[in-house]
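Task: produce atomic coordinates for the following.
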Amino acid sequence: MSFVSSRTESWPYASYHRRLFLIGGLGYAFDAMDTAVLAFILPVLRSLWSLSSAQTGVLGSVAYIGFFFGALGAGLLGDVFGRRRVMMYALAIYAAASLASAWSTSWSMFLVLRIIAGIGTGAESAIIAPYLAEFVAKRYRGTFVGALTGFFSFGFVAAAALGYFVVRSCAEGWRVVLIITALPVGMLLWWRRSLDESPRWLESRGRHAEARAIIAKIESTFDQRTPSSDTAAEAAAASGKDLGRPSLNVLLQGLWHGRQARVTTMAWLMWLSLTFSYYLFFTWIPGLLMQKGMGITQSFGYSFIIYLAQIPGYFSAALLNEKIGRKGTIVLYMTMGTAFALAMAFAHDHQAILLAGACLSFAMNGAYAGVYAYTAEIFPTAIRAIGAGSSSAVGRIGAISAPLLVGLLYPVLGFGGVFAMTTVVLAAGVCAVILLGPQTTGLSLEAISAEEGSP
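Sure thing, here's the model as predicted:
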């Protein structure tokens, strides 16, 4: 066990971790709020700019085009330049572009700005979990990351509230909402300046002196003493040299080295399945409810209740991450999601749609609490960011295609056909995790890497 690993695994859950939890969680909340509010803006923009169903679907997908490049870029740059720097730049890009989009005067202008904002949001979302997971011990890592991603639910609920109370309140309500979602990010950007670079990443790059300095700084904030470190590990750390920056080719090869190839395949399929289904549902649900005969007030009200179901979904799964393991949690919640998507396909009256939709929201968000924690563990430190970033990027292919497919296929398949498609995709994801996914519960990050064949 390395010096950083031995120290980190001895740490209690302290005020330092609670601060990380809040800073990272707020980032997820703002990301989700900015993304989710688009679902409430789309019906307004469709009418305002006389958009076709296909054009509306393109607007629903463009942010995820940005997500794809942002997540992939964050993965590559996070392993080369460090997690903290990437996260800071990502947040700044997202805030600036999101704020600018409030002054859009045409479909094309809004399209471009949402792509740029999506680059920042995608990078931010991809880097937070693997970055912060490197600061916590194995005994609470699953709950920590699972609960961290639970902040997504607060962002979605806030977006639904903004949609219900602000978007429909006046003709320019959609612009006001975009300003509201972007401005608080400035505060978070200022707050994050105090964050430390990951000592695990520094150690993986041979920058042992910097890693040891951060470890000492963090431990000085604890109320209790941690066990003394191993002198042999300290000596090995002190003698290390800076390994320099790895090449892109080395990072990508690491994803497909030995048994890691199976893990990478599983992660990509898991993210693709869940993200496709998730954004098919949440991007279009207000619009689909309106096309089922609901008025805008009833549609937004139902959407608000459906979004509220995310909160118990995330946090119940965060607790199960340690009790039944990340793999078990993902399989359980994705299986429930498959069943509820099928129920949604056969729901006809408004009350049945509301119940099935709330249950589907609960299940898919619970699955994400497991997925984020799992993805942050199954890749070695040297390629953790590119592993998580590439998985998230592949998932964004699902996010890009889902709104487009709904826009094109809803006139042919109808409401039931859309959710029948969701059922099949979720079931495929469950099979991938069951057949290919490793167990990670109770293991340090280094132990997991050793089992899967670290590059």
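
Could you use CA atoms for every contact and neighbour count after this?
Noted.

The longest helix along the chain: what's the following helix or strand?
As assigned by DSSP state H, the longest helix anywhere in the chain is helix 384-436. Next helix or strand after helix 384-436 toward the C-terminus (DSSP states H and E): helix 445-452.

tell me which residues in that next one are buried?
Neighbour counts over helix 445-452 (16 or more other Cα atoms under 10 Å) mark L445, E446, I448, S449, E452 as buried.

Any figure for the gap between the nearest residue to G387 once chain neighbours are set aside and L445?
The shortest distance from G387 to any non-neighbouring residue, by Cα to Cα, 6 or more residues apart in numbering, is to F379 (6.0 Å). Distance of F379 to L445, computed by Cα to Cα, to the nearest Å: 8 Å.

Identify the contacts common to these two.
When Cα atoms under 8 Å, 6 or more residues apart in numbering defines a contact, no residue borders F379 and L445 alike.

now the helices for the stretch 51-200 of the chain?
53-81, 83-101, 107-133, 138-149, 151-165, 173-182, 185-191, 199-204 (DSSP state H, counting those that start in this stretch).

so what secondary structure elements neighbour the first one?
On a contact count with 3 or more Cα pairs under 8 Å, 6 or more residues apart in numbering; DSSP states H and E, helix 53-81 meets helix 15-48, helix 83-101, helix 107-133, helix 384-436.

same thing with the second one?
Helix 83-101 sits against helix 53-81, helix 107-133, helix 173-182, helix 185-191, with contacts defined as 3+ Cα pairs under 8 Å, 6+ apart.

that older thread, from the buried residues of helix 445-452, which two are the most distant?
Of all pairs drawn from the buried residues of helix 445-452, the widest gap by Cα to Cα lies between L445 and E452 and measures 10.9 Å.

Overlap of the contact sets of the two?
With Cα under 8 Å, 6+ apart, L445 and E452 have common neighbours I378.

let's see this one next to it:
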Amino acid sequence: MSSETALINRLERFGSWPWPLSVLVLIGIAYFFGLYDVLTLGVAAPAIASQLGVSATTLASVGTVIALVGYLIGAVGFAHIADKYGRKTGLTVTLISYSIGSLLTGLSTNIFEVYFWRFITGIGIGADLAIAAAYLSEMTPAGVRGRFQSLGTFFGFVGAGIGPLIGLFVIPVASYGWRVYFIIGALGGLAILYLRRSIPESPRWLIMKKRFREAEGVIGLAETTYQKKKGTLPPISSLANTSQLEEKTLPITSLFTRKHLPRVLLMLAVFLFYYVYAYPFLALTTSLLSASGYAYVASLTVVGLGGLGFALGAFLSFIFSDLTERKYLIALLFFIQALAMIGIGLKGSLAEEVFSYFVAALSNTFLATMLYVYSAENFPTRARSNGVALTDGLGHLAPIFSVPFTAALFVASGLFSAYEALAIEAAIGGVFVLLGIRSTRRVLEEISE
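Just a heads-up that it's a prediction; the model follows:
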């Protein structure tokens, strides 16, 4: 038995998360900042616009597009760093970029500074999410991969739930409230950057790099932690072949083989049809509700209270992610998203809008969590960060066009037409994902190598 096989078999023996819980939390925080950041500009836009001389809808749409360009650059560029130099190094670089961008957005004195620092923030967020997805996938045994990757994202998606609530209490208090809102995100990023020093490197990445002694130390930490919690170690599992872990070519070239290119194209299509509606929903809802007749505080209430669904959706993904085939669950969630978009567009009473937003938020984070789990399962270890980053990053091309299109459609035809279009896009995403591979409870090396 080769060293690679022996080490992977030891890693796959566990029936639960074998590492300290702090590792799960510190990586899941990537999703916290990702969702917190997506929502900050949309929530704060009306307050910023009144001070910097631009309409809230224009600020939210243009600022989001600029951040998305940064996201795309960061996802592809920094993910290469993670595949070449390690997941920990990649996660460090990305969080520095996010923290600097968010801090200086809060200190901006004109609209052009806001746009520039949103671009820098986007670079950091784009890569951090992709690398975190690859890292969690590689750290978790096959039988519980979906469940514990979902739990990791649950800690992160709390950000989507509390972000609008923070805005509801901070932004209206003073003229500088929106600045405090961005600075809070930056300070949180710096704190997590410090705490992440203690997380282990991905053992699968170490094995791929032939750094067996280091990989043995990391897996030994998992075994020690598991023994302290459970008392005894389970029997070592059996894995047929790990020769595919050898790094024979540049990582990204592995994605363009006959086996993996169809997966790249399919996951790209799925991400395109997810982000094409998700970003307008996340970034524009506060501004569009305000522009359609709701008072600003009422719009914040819809997003703030309805946004509690974000955390609940991530928690539900932890419970259900490994109970059924992943792609079928993802498709169902796409269709629920479509119905929720229609509900928001109908513009009912305040209570009805809160409920529709709550359902949209819940199904959105449930869906996003499953997509990050599923996308990482499609690609080989030597190119996993690149695979997730390439498909997820290029997927962000869609909202570069759909955000301003949604804003323009709202101006031309009203709230319902804008959200009806988002519903159609979500339904198409559900159809595409049904064409994907089966992955639930299968070992990564069997699925993707």
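
Of all the helices and strands packed on helix 83-101 of the first structure, which one comes closest to S5 of the first structure?
Using Cα to Cα, these put helix 107-133 closest to S5 of the first structure, at 12.0 Å.

In contact with the residue nearest to G387 of the first structure, which residues are there?
Q260, G387, A388, S449.

What's the separation between S439 of the second structure and M267 of the second structure?
14 Å.

just K248 of the second structure next, same as before
Taking Cα to Cα, one finds K248 of the second structure at 24 Å from M267 of the second structure.

which of the two has more neighbours?
M267 (26 against 10; other Cα atoms under 10 Å).

can you tell me the mean distance of the host helix or strand of the more buried one from the first structure after alignment?
Using DSSP H and E, the element containing M267 of the second structure is helix 261-291. Superposing on the first structure and averaging over aligned pairs (mean Cα distance after the TM-score superposition for the first structure), helix 261-291 of the second structure comes out at 1.2 Å.

follow-up on the earlier one: may I see the helices and strands packed on helix 83-101 of the first structure organised as JSON lines, with distance to T149 of the first structure added?
Converted to JSON lines, these look like this (distance: least, Cα to Cα, whole Å):
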{"stretch": "helix 53-81", "distance to T149 of the first structure": "16"}
{"stretch": "helix 107-133", "distance to T149 of the first structure": "8"}
{"stretch": "helix 173-182", "distance to T149 of the first structure": "18"}
{"stretch": "helix 185-191", "distance to T149 of the first structure": "17"}
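
quick one, which of those helices is nearest to P227 of the first structure?
Across these, closest to P227 of the first structure is helix 107-133 (Cα to Cα), at 20.8 Å.

now D196 of the first structure: how far from E210 of the first structure?
Distance from D196 of the first structure to E210 of the first structure, by Cα to Cα: 10 Å.

what residues do these two have in common as contacts?
Taking Cα under 8 Å, 6+ apart as the criterion, D196 of the first structure and E210 do not both touch any residue.

Could you report the neighbour count for D349 of the first structure?
Neighbour tally, D349 of the first structure, other Cα under 10 Å: 9.

Over to the one 5 residues further on?
As a burial measure, L354 of the first structure scores 18 neighbours (other Cα under 10 Å).

Y314 of the first structure now?
If we define neighbours as other Cα under 10 Å, then Y314 of the first structure has 28 of them.

host element of the nearest residue to it once chain neighbours are set aside?
In space, and not counting its chain neighbours, Y314 of the first structure is closest to G366: 4.4 Å by Cα to Cα, 6+ apart. Using DSSP H and E, G366 of the first structure sits within helix 350-375.

List the superposition-based mean deviation of that helix with respect to the second structure.
Compared with the second structure after the fit, helix 350-375 of the first structure shows a mean deviation of 2.0 Å (mean Cα distance after the TM-score superposition for the first structure).

list the buried ones in that helix?
353-375.

And stretch 222-242 of the second structure, by the same measure?
Buried-residue list, stretch 222-242 of the second structure, by 16+ other Cα under 10 Å: A222, E223, T224, T225, Y226, L233, T242.

got it, and stretch 262-271 of the second structure?
Residues R263, V264, L266, M267, L268, A269, V270, F271 are the ones in stretch 262-271 of the second structure that count as buried (16+ other Cα under 10 Å).

Tabulate the residues you listed (JSON lines), appending distance to I131 of the second structure.
Listed next are those as JSON lines, based on distance: Cα to Cα, whole Å:
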{"residue": "R263", "distance to I131 of the second structure": "18"}
{"residue": "V264", "distance to I131 of the second structure": "17"}
{"residue": "L266", "distance to I131 of the second structure": "20"}
{"residue": "M267", "distance to I131 of the second structure": "16"}
{"residue": "L268", "distance to I131 of the second structure": "17"}
{"residue": "A269", "distance to I131 of the second structure": "20"}
{"residue": "V270", "distance to I131 of the second structure": "19"}
{"residue": "F271", "distance to I131 of the second structure": "16"}
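
Just flag the most distant two among these.
Distance extremes for these: the farthest pair is R263 and F271 at 12.0 Å, using Cα to Cα.

Show me what F410 of the second structure lines up with in the first structure.
Under the alignment defined by TM-score structural alignment, F410 of the second structure corresponds to Y410 in the first structure.

tell me the contacts of its match?
G417, V418.

Quickly note the distance from it to F419 of the first structure.
10 Å.

Need the residues touching each of the two.
By Cα under 8 Å, 6+ apart, no residue touches both Y410 of the first structure and F419.

ok, T35 of the first structure - contacts?
When contacts are counted by Cα under 8 Å, 6+ apart, T35 of the first structure touches A63.

Check the spacing between the closest residue to I29 of the second structure other than its chain neighbours and I120 of the second structure real quick.
The shortest distance from I29 of the second structure to any non-neighbouring residue, by Cα to Cα, 6+ apart, is to G156 (4.3 Å). Applying Cα to Cα, the value for G156 of the second structure to I120 of the second structure is 21 Å.

Could you do Y279 of the second structure as well?
18 Å.

With adjacent residues omitted, what lies nearest to the residue most central in space within the first structure?
With distances taken as Cα atoms, centre = their mean, S125 lies nearest the centre of the first structure, 4.7 Å away. Once flanking residues are discounted, S125 of the first structure sits nearest to Y28: 6.5 Å by Cα to Cα, 6+ apart.

could you list every residue that touches that neighbour?
Residues near Y28 of the first structure by Cα under 8 Å, 6+ apart: S125, L148, T149, F151, F152, G155.

farthest pair in the contacts of F379 of the first structure?
A388 and S449 (14.1 Å).
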